[in-house]
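Engineer: Generate a structure from the sequence data that follows.
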Amino acid sequence: MEPVYRTLELIAFGLRGVQGLRIDRRGSDNIPASGGAVLAINHTGYLDFLAVALGVEARGRRIRFMIKSEMMDIAIMRFLINHTKTVPVDRSAGHEAYATAVDSLRSGELLGVYPEATISRSFEIKELKSGAVRMAAAAGVPVIPVICWGAHRVWTKGGIRKIGYTRFPVVLEYGSPIDVSGVALDSTASVDEKVSQVRETMSTMLHAIQDEYPHPAGEPWVPARLGGSAPTADEAKVIEDDEAARKAALRAAKRESGRG
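Structural biologist: Sure thing, here's the model as predicted:
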């Protein structure tokens, strides 16, 4: 039953009602009825995980997300992580999280991964990290590309935050499973080839959804490609690299203060 997870599901249903979000769910049959899989999800906002989790719940399954280990420093988050089989990721000890994730997949869990690592400020698919493919290949499970579009209008980076009854339409699509059984984990070229396939599939899915979604010109949540004022991919990379450097400096300073 997992009472803590069920409580979170009920909260998610409530939040969807409060926001009035209209979720157009597609490809739910691509979520396996049983057995493990890596769900590779695009990352455009802070609440896209809610739509993805609700879609998985409607299929009678639960998703276990990978989350930054810094969340373990917050008491309530530590409680939730420990009671929902969430996998915390410590950048300084990534191998441990990798092994935990692979074990989770082998035991039949659905693992939610954001292969872009951080929110895409351009709202296009960024370069992907290889972890999703590597974990799936090691566990012998498929990668399922997942696209969520519209939830970023509620809350994302760049000052976009509209909490309330918005009735924003959200499109959620679970793509066809991608077989990674032929990936040679000791070959960077083999891994990179499959990562490229996943990224190309996600980009194709995202653009198809974006092209049918109404996008008012000049809006900050609309990609530059579609006439919005969101930064281009190149502009976003500069912002994100600066942000990553600042965070790395803060982590280094925290480590140093801990040694003092």
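Engineer: only C-alpha atoms for contact and neighbour calcs from this point on.
Structural biologist: Fine.
Engineer: which residues in the stretch 101-250 of the chain form strands?
Structural biologist: In the stretch 101-250 of the chain, strands defined by DSSP state E, counting those that start in this stretch lie at 110-113, 143-149, 169-174, listed in chain order.
Engineer: burial of residue 31, as a residue count?
Structural biologist: Residue neighbour count, defined by other CA atoms under 10 Å, stands at 22 for residue 31.
Engineer: about what we covered before: quick one: the strands of the stretch 101-250 of the chain as JSON lines, columns for mean neighbour count and distance to residue 256 too.
Structural biologist: Listed next are the strands of the stretch 101-250 of the chain as JSON lines, based on neighbours: other CA atoms under 10 Å; distance: least, CA to CA, whole Å:
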{"stretch": "strand 110-113", "mean neighbour count": "25", "distance to residue 256": "30"}
{"stretch": "strand 143-149", "mean neighbour count": "26", "distance to residue 256": "39"}
{"stretch": "strand 169-174", "mean neighbour count": "21", "distance to residue 256": "43"}
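Engineer: closest to residue 122 out of those strands?
Structural biologist: strand 143-149 (12.8 Å; CA to CA).
Engineer: What distance do you get for the residue nearest to residue 109 when sequence neighbours are not counted to residue 254?
Structural biologist: Closest residue to residue 109 apart from its sequence neighbours, by CA to CA, 6 or more residues apart in numbering: residue 36 at 4.6 Å. Separation of residue 36 from residue 254 (CA to CA, to the nearest Å): 37 Å.
Engineer: Now do the buried residues in the longest helix along the chain.
Structural biologist: Longest helix in the chain, counting residues (DSSP state H): helix 233-259. Neighbour counts using 16 or more other CA atoms under 10 Å place 233, 236-237, 240 of helix 233-259 among the buried residues.
Engineer: Which neighbouring elements make contact with it?
Structural biologist: Helices and strands touching helix 233-259, by 3 or more CA pairs under 8 Å, 6 or more residues apart in numbering; DSSP states H and E: there are none.
Engineer: Any chance of the buried residues of helix 233-259 in TSV with distance to residue 223 as columns?
Structural biologist: Below are the buried residues of helix 233-259 laid out as TSV (distance: CA to CA, whole Å):
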residue	distance to residue 223
233	9
236	11
237	14
240	16
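Engineer: for comparison, sequence B:
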Amino acid sequence: MFYWFLKWVALGPLLRVVFRPQAEGLENIPTDGPAILASNHLSYADWLFMPLTLPRRVSFVAKAEYFTAPGLKGWFQKTFFSGSGQIPIDRSGANAAEGALISAKGVLGKGELFGIYPEGTRSHDGRLYRGKTGVARLALETGVPVIPVAVVGTDVVAPPGKKFGKVTRPQVRFGKPLDFSRYEGLENDRYILRSVTDEIMYEIMTLSGQEYVDMYATRAKAEAKQAEREAAAEKKAS
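Structural biologist: Presented below is the predicted three-dimensional model:
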């Protein structure tokens, strides 16, 4: 299987030798059966280091563009992402979130692990932002446990806006599985979905030690960029 070749023969040993990632709480990962791994998101390198610490395959959603690019580069890109367990999702359409949910259910239905970043996008400043309720809906509709995950140090390896930073030793911390079976049948209750999501984010915050901001990361990024533009304009005017 190409994924295992990629992980153990090609890329995995190199990352292990160079970065020596550490893992805590591996006993919280089931040896078989489905589970949702809900993680913070500091860097594009997160999806490399988190699965690297596990003996089981973890699937994530990825941009559809990674699978449709033309030419030789596109072929290698498609092979890489498909082989490493990524699932193509077109996030430009109105039904992108629903498409991601369907794909996730397919992974879990096979008894596999599905990784998700509830923040929806990478943190631009290292803080933990409000989670989107898709993770709660997925957990309630499938009845699958949620394992909170915290990655630490990947934003040093690959800082926001840069391809590479500096070598450090990333840590991946797996929390105890969260069971939300008490909310069975309430997956359409938005208050329940928010409560479940907030509980998951609290556990991630506890594991990561990040400062929590009760704002969506996309909005925070937009406000930060606007503030930068205003500061630049003010500096230019003076």
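Engineer: So the residue nearest to residue 109 of the first structure sits against residue 110, correct?
Structural biologist: Yes - contact criterion CA atoms under 8 Å: residue 36 of the first structure and residue 110 qualify, at 5.1 Å.
Engineer: Look up how far residue 79 of the second structure lies from the aligned partner of residue 72 of the first structure in the second structure.
Structural biologist: Counting by TM-score structural alignment, residue 72 of the first structure lines up with residue 67 in the second structure. From residue 67 of the second structure over to residue 79 of the second structure the distance is 8 Å, taken as CA to CA.
Engineer: go on, residue 5 of the second structure?
Structural biologist: Residue 5 of the second structure is 12 Å from residue 79 of the second structure, by CA to CA.
Engineer: before we move on, what about residue 42 of the second structure?
Structural biologist: If you go by CA to CA, the gap between residue 42 of the second structure and residue 79 of the second structure works out to 25 Å.
Engineer: Please apply the same query to residue 20 of the second structure.
Structural biologist: In terms of CA to CA, residue 20 of the second structure sits 26 Å off from residue 79 of the second structure.
Engineer: what's the answer for residue 229 of the second structure, then?
Structural biologist: For residue 229 of the second structure, the distance to residue 79 of the second structure - CA to CA - is 39 Å.
Engineer: between those two, who's got more neighbours?
Structural biologist: residue 79 (15 against 12).
Engineer: Pull the distance from the helix or strand that contains the more buried one to the chain's centre.
Structural biologist: Residue 79 of the second structure is part of helix 71-83, with elements assigned from DSSP states H and E. Distance of helix 71-83 of the second structure from the chain centroid (CA atoms, centre = their mean, to the nearest Å) equals 21 Å.
Engineer: now for it, which elements pack on it?
Structural biologist: Looks like helix 71-83 of the second structure contacts helix 65-68 (3+ CA pairs under 8 Å, 6+ apart).
Engineer: So which bits of the helix it packs on are buried?
Structural biologist: Quick answer for helix 65-68 of the second structure (16+ other CA under 10 Å): 66-67.
Engineer: Against which helices or strands is that helix packed?
Structural biologist: Looks like helix 65-68 of the second structure contacts helix 71-83, strand 86-89 (3+ CA pairs under 8 Å, 6+ apart).
Engineer: Could you find the closest non-adjacent residue to the residue nearest the centre of the first structure?
Structural biologist: Relative to the mean C-alpha position of the first structure, the nearest C-alpha, by CA atoms, centre = their mean, is the one of residue 114, at 3.3 Å. Distances taken as CA to CA, 6+ apart place residue 41 nearest to residue 114 of the first structure, at 5.1 Å, with adjacent residues excluded.
Engineer: residues in contact with the one you found?
Structural biologist: 112-115, 145-148 (CA atoms under 8 Å, 6 or more residues apart in numbering).
Engineer: what does it align to in the second structure?
Structural biologist: Match for residue 41 of the first structure (TM-score structural alignment): residue 39.
Engineer: Residue 194 of the first structure now?
Structural biologist: In the second structure, the residue matched to residue 194 of the first structure (TM-score structural alignment) is residue 196.
Engineer: how many other residues sit next to that match?
Structural biologist: 22.
Engineer: any idea how far it is from residue 22 of the second structure?
Structural biologist: For residue 196 of the second structure, the distance to residue 22 of the second structure - CA to CA - is 28 Å.
Engineer: can you check residue 91 of the second structure too?
Structural biologist: Taking CA to CA, one finds residue 91 of the second structure at 32 Å from residue 22 of the second structure.
Engineer: Now do the contacts for the corresponding residue of the first structure for residue 110 of the second structure.
Structural biologist: The pairwise alignment with the first structure assigns residue 110 of the second structure to residue 107, based on TM-score structural alignment. By CA under 8 Å, 6+ apart, the residues touching residue 107 of the first structure are 35-36.
Engineer: What's the separation between residue 107 of the first structure and residue 135 of the first structure?
Structural biologist: Distance of residue 107 of the first structure to residue 135 of the first structure, given as CA to CA: 13 Å.
Engineer: Then residue 80 of the first structure?
Structural biologist: From residue 80 of the first structure to residue 135 of the first structure the distance is 23 Å (CA to CA).
Engineer: ok, now residue 123 of the first structure?
Structural biologist: The value you get for residue 123 of the first structure to residue 135 of the first structure, if CA to CA is used, is 25 Å.
Engineer: Residue 52 of the first structure: what's it in contact with?
Structural biologist: 148, 172.
Engineer: Provide the secondary structure category for it.
Structural biologist: Following DSSP: H, G, I helix; E, B strand; the rest coil, the label given to residue 52 of the first structure is helix.
Engineer: May I have the secondary structure class of residue 43 of the second structure?
Structural biologist: Under three-state DSSP, residue 43 of the second structure comes out as coil.
Engineer: Pull the contacting residues for the nearest residue to it once chain neighbours are set aside.
Structural biologist: Counting by CA to CA, 6+ apart, residue 155 is the residue found nearest to residue 43 of the second structure once chain neighbours are left out, at 5.1 Å. Counting by CA under 8 Å, 6+ apart, residue 155 of the second structure touches 42-43, 126, 165.
Engineer: And residue 53 of the second structure, by the same measure?
Structural biologist: Residue 53 of the second structure neighbours (CA under 8 Å, 6+ apart): 21-23, 172.
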